[in-house]
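Undergrad: Coordinates for the following, if possible.
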Amino acid sequence: MDTHHPHGIRVAIADPCPMSRAGLTSWFLQEPDIQVVAEADTADSLQAIIQAYSPDIVFLTFGLDSFPCMELLEFILRNSSAPKVLLVAPRGMNLSLKARSFGAHGFIFNNESRELFVAAVRNLAERNVEYWMSDNTRKIVNKASVELNSARLTAMEKKVFAFICYNNHTIAEKLFLSEGTVRNHISSIYLRLNVKNRNEAIQLARRFGILHEMTRSEPTIEEFFEWT
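TA: Next up, the predicted model:
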């Protein structure tokens, strides 16, 4: 055990699904050097347990409440005593680059093995790693990057593709384009990526890790939290 964690590595699990939380907790309880100090199913309960239990590591699952995940991640890490945060996401949702840019310490897909989740805890707690991913996760992320690059989208097509979950009018407003130009870009994107409709394009953008997810407008996360 690392000398910096004489009482075990303190872990908190933030996931909206009770079964997922119970599963992770069960996995970690099998390890003598890992202690699950608390579980959270909402953004406000996560804030409370970070303050109350000071975990070393938080497993943050994408989709906690309806807050944008990256905004929540950024908010957690503002605190000077913030824990290390490892983002957990479904297999088809590549958030590795976004998570890293917002300050996460690692990324893992939720279908990885118990051994890899345990390895994530120990690597983050005991080693000076800048950003942790399992070899399997890294392979999936790298493969998606190669596929995106091979499509040879133009710079503007990539911007449009990133906002593909929005309607054409909204995309046009965000990128200062006409709706006709947006439609032309989308047609080209479909052709280059061999997709048939918007739903397929959205799923592909998620897998490539470039999708700008829709965000809620009210309340802001600062209004929701009272971080003391």
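Undergrad: okay, CA-based contacts and neighbour counts for the rest of this
TA: Noted.
Undergrad: tell me the SS of residue 147?
TA: Three-state call for residue 147 (DSSP: H, G, I helix; E, B strand; the rest coil): helix.
Undergrad: What about it, how many residues nearby?
TA: 12 (other CA atoms under 10 Å).
Undergrad: Could you do the one 4 residues further on as well?
TA: Here the number of neighbours of residue 151 (other CA under 10 Å) works out to 13.
Undergrad: Check the spacing between it and residue 122 real quick.
TA: Distance of residue 151 to residue 122, given as CA to CA, to the nearest Å: 38 Å.
Undergrad: With residue 150 instead?
TA: 36 Å.
Undergrad: Among the two, which residue is more densely surrounded?
TA: A count of neighbours by other CA under 10 Å puts residue 122 above the other of residue 150 and residue 122, at 17 against 11.
Undergrad: Second chain to compare with the first, below:
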Amino acid sequence: MIKVYLAEDQQLLNTALAGILDLEDDLTVCGTATDGQTAWAEIQVCQPDVVLLDIEMPQLTGLDVAEKIQAAQLPLKVIILTTFAQPAYFKRAIGAEVAAYLLKDGPSDALIQAIHNVMIGQTIYAPELVVGLTQQVQNPLSERELAVLTAIAAGLSSKAVAQKLFLSDGTVRNYVSTILSKLDATNRIEAIQIARHHGWLN
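TA: Down below sits the predicted model:
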């Protein structure tokens, strides 16, 4: 019997998936959670064979949990389920050595097959996600521009950014102007969103 733990922040989907998996003769759901912190705590107690993790969850994301599982060297397989075909997420998933990275809109039969496949040592990445990675846009920002944008994304004012990076206020304004131009953004918030979407900001 394969023990499965399911973490998905949408309660309806969580319940539906758990019900589908429990119908399989050789699968049993040993627990569910709608936030990453609860999932991480219960996974250590439940000791499942396979963990299904959504990425966007409160407290800890699915990728946070996957990295904790890797760091603790728990003997289990991690399958990431996501609606986000973002290169930065995929790179983190690979770094956490997840067994599978799948899109949520796939058929339940494919998910069940993926669970069986990872249990025999296979690694599965949804083709759409691999395509998304190969089509990743090159970061146009210099190292200094990226440092300025990262500081702004952390909530620092222009003056605080200048102090942190040992720049004048005018130089920071010039950097911001260049960043907006390079990213074709109308304001700082949009620039941050664009950079995060492409995985240029952590």
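Undergrad: what's the TM-score here?
TA: TM-score for the superposed chains, counting by TM-score structural alignment, normalised by the length of the second structure: 0.74, backed by 199 aligned residues with a CA RMSD of 3.4 Å.
Undergrad: can you tell me which residue in the second structure aligns to residue 95 of the first structure?
TA: Using TM-score structural alignment, the partner of residue 95 of the first structure in the second structure is residue 89.
Undergrad: Spit out the contact partners of that match.
TA: Residue 89 of the second structure sits next to 63, 199 when contact means CA atoms under 8 Å, 6 or more residues apart in numbering.
Undergrad: Kindly recompute the last result at 10 Å.
TA: 55, 63, 82, 95, 101, 129, 133, 197-199 (CA atoms under 10 Å, 6 or more residues apart in numbering).
Undergrad: next one: residue 27 of the second structure
TA: The contact partners of residue 27 of the second structure, by CA under 10 Å, 6+ apart, come to 1-4, 20-21, 50, 112, 115-116.
Undergrad: Also residue 113 of the second structure?
TA: Contacts of residue 113 of the second structure (CA under 10 Å, 6+ apart): residue 119.
Undergrad: now swap in residue 15 of the second structure and tell me
TA: So residue 15 of the second structure contacts 6, 8, 32-33 (CA under 10 Å, 6+ apart).
Undergrad: re earlier: quick one: which of the contacts of residue 89 of the second structure sit in strands?
TA: Counting by DSSP state E, the part of these found in strands is 82, 101.
Undergrad: Residue 125 of the second structure versus the residue most central in space within the second structure, what's the distance?
TA: Computing the C-alpha centroid of the second structure and ranking residues by CA atoms, centre = their mean puts residue 89 first, at 4.1 Å. Residue 89 of the second structure sits at a distance of 12 Å from residue 125 of the second structure (criterion: CA to CA).
Undergrad: Name the residues contacting each of these two.
TA: Common neighbours of residue 89 of the second structure and residue 125 (CA under 10 Å, 6+ apart) are residue 101.
Undergrad: in the first structure, what residue sits furthest out from the centroid?
TA: When each C-alpha in the first structure is compared with the mean C-alpha position (CA atoms, centre = their mean), residue 180 comes out farthest, at 32.9 Å.
Undergrad: Is it correct that it falls within a strand?
TA: No: Residue 180 of the first structure is assigned helix when assessed by three-state DSSP, not a strand.
Undergrad: so who does it touch?
TA: Contact partners of residue 180 of the first structure, counting by CA under 10 Å, 6+ apart, are 168-169, 172, 186.
Undergrad: Farthest-apart pair in the residues you listed, please.
TA: 169 and 186 (12.6 Å; CA to CA).
Undergrad: okay, the two: which has more neighbours?
TA: Just comparing residue 169 of the first structure and residue 186: by other CA under 10 Å the higher neighbour count belongs to residue 186, 21 against 14.
Undergrad: Which secondary structure element is home to the more buried one?
TA: Applying DSSP states H and E as the criterion places residue 186 of the first structure in helix 179-193.
Undergrad: Show me what counts as buried in that helix.
TA: Across helix 179-193 of the first structure, burial judged by 16 or more other CA atoms under 10 Å covers 179, 182-183, 185-186, 189-190, 193.
Undergrad: and which of these is nearest residue 112 of the first structure?
TA: Proximity of these to residue 112 of the first structure (CA to CA) peaks at residue 193, which lies at 27.6 Å.
Undergrad: Ignoring the adjacent residues along the chain, who's closest to that closest one?
TA: Among residues not flanking residue 193 of the first structure along the chain, residue 151 sits closest, at 6.1 Å (CA to CA, 6 or more residues apart in numbering).
Undergrad: hmm, who's touching the helix or strand hosting residue 97 of the first structure?
TA: Taking DSSP H and E as the definition, one finds residue 97 of the first structure inside helix 96-101. Helix 96-101 of the first structure is contacted from outside by 69-70, 73-74, 85-89, 95, 104-109, 130-133, 137-138, 141, 208-212, using CA under 10 Å, 6+ apart.
Undergrad: By how much does it deviate from the second structure on average?
TA: Compared with the second structure after fitting, helix 96-101 of the first structure deviates on average by 2.0 Å (mean CA distance after the TM-score superposition for the first structure).
Undergrad: ok, and the closest non-adjacent residue to residue 162 of the first structure?
TA: residue 211 (4.5 Å).
Undergrad: mind listing the strands for the first structure?
TA: 9-14, 34-40, 57-61, 84-89, 106-109.
Undergrad: could you dump the ones you listed to TSV with distance to residue 155 of the first structure?
TA: Formatted as TSV, these follow (distance: least, CA to CA, whole Å):
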stretch	distance to residue 155 of the first structure
strand 9-14	36
strand 34-40	40
strand 57-61	31
strand 84-89	27
strand 106-109	27
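Undergrad: any idea how far residue 170 of the second structure is from residue 176 of the second structure?
TA: Distance from residue 170 of the second structure to residue 176 of the second structure, by CA to CA: 10 Å.
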